[in-house]
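Colleague: make a model of this:
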Amino acid sequence: MHKVEGLKIWRKAMDLTKSIYQLVTELPSDENYGLKSQIKRCSISIPSNISEGAGRNSNKEFKHFLSIANGSAYELQTQLILLWELNLISKEKVQPIIEQCIEIQKMNYSFQKTL
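Modeller: You can find the predicted model right below:
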């Protein structure tokens, strides 16, 4: 078992989620139950799955949950691209968060290889 608070990838995923929560406050209210809700759920899924995997009984199970977290990171990246393609938020505001997503994706692949 891994202590989740000591995992750099979990900390980065938590930071990403906080960035997402700040970003979506800029979305129009008619997106409260659309992209805004989906983006928030997706971002929360990343550190949550890392945490759940860390609490499992084997590295095989942990890898499975890391895989789910990585899928959520790619889903989030797509939704962020959609935000600026729909002109809901500027690319300049979205791009740094996309870069956070990509960093977590790379960390996730590397971490899975070590398990």
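Colleague: make it CA atoms for all contacts and neighbour counts henceforth
Modeller: OK.
Colleague: residues contacting Ala73?
Modeller: 42-43, 46, 101-102, 104-105 (C-alpha atoms under 8 Å, 6 or more residues apart in numbering).
Colleague: quick one: the host helix or strand of it to chain centroid distance?
Modeller: Assignment of secondary structure by DSSP states H and E places Ala73 within helix 59-85. Put simply, helix 59-85 sits 6 Å off its chain's centre (C-alpha atoms, centre = their mean, to the nearest Å).
Colleague: tell me the buried residues in the following helix or strand past it?
Modeller: Going down the chain from helix 59-85, the next helix or strand is helix 91-114, by DSSP H and E. Buried residues in helix 91-114, counted by 16 or more other C-alpha atoms under 10 Å: 91, 94, 97-98, 100-102, 104-105, 108.
Colleague: here is the second sequence; please produce its structure so I can put it next to the first one:
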Amino acid sequence: MKSHKDLDIYNLAFEYALEVHQITLRLPKYELFEQGSQLRRSSKSIKDNIVEGYGRRRYKQDFIKFLVYAHASLLESLSQLEMIQQIYPELEINDLLEKYNMLGAKIFKFIKYVEKEWKS
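Modeller: Predicted structure coming up:
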């Protein structure tokens, strides 16, 4: 790996954050600064924590810590998406929920890999 951009989890997180951004702009105006803003921040936090962890990859425990933060931000994003799905079913975000669930599994698996195989 030469860059964080070589990580599948980073690329997916980046792509999904862009999708989230577009979806939240379709929310009613009063939600742009409430639910929409919170979801945009948590979805972008996933990719940002992966990048920061990668930047600290020399220190295995720091890398793991930031991957755990990324996973926690993903769970927050899922919670926000589930709320939006209930309130605004017309936005049809089932596919995005499924994508985030799969990304969560990939991040979890990558954390396990780093715990067992990563050389610091």
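Colleague: between the buried residues of helix 91-114 of the first structure, which is nearest Thr78 of the first structure?
Modeller: Distance to Thr78 of the first structure across the buried residues of helix 91-114 of the first structure (C-alpha to C-alpha) is lowest for Ile98, with 8.9 Å.
Colleague: return the residues in contact with the residue nearest to the closest one when sequence neighbours are not counted.
Modeller: Using C-alpha to C-alpha, 6 or more residues apart in numbering and skipping the chain neighbours, the partner closest in space to Ile98 of the first structure is Gln77 (5.8 Å). The contact partners of Gln77 of the first structure, by C-alpha under 8 Å, 6+ apart, come to 98, 101-102.
Colleague: sorry, back to before: the helix holding Ala73 of the first structure vs the second structure, mean deviation?
Modeller: Averaged over the aligned pairs, helix 59-85 of the first structure sits 0.7 Å from the second structure after superposition, using mean C-alpha distance after the TM-score superposition for the first structure.
Colleague: give me the angle between that helix and helix 91-114.
Modeller: On the basis of axes from the mean of the first three to the mean of the last three C-alpha atoms, to 10 degrees, helix 59-85 of the first structure is oriented at 170 degrees to helix 91-114.
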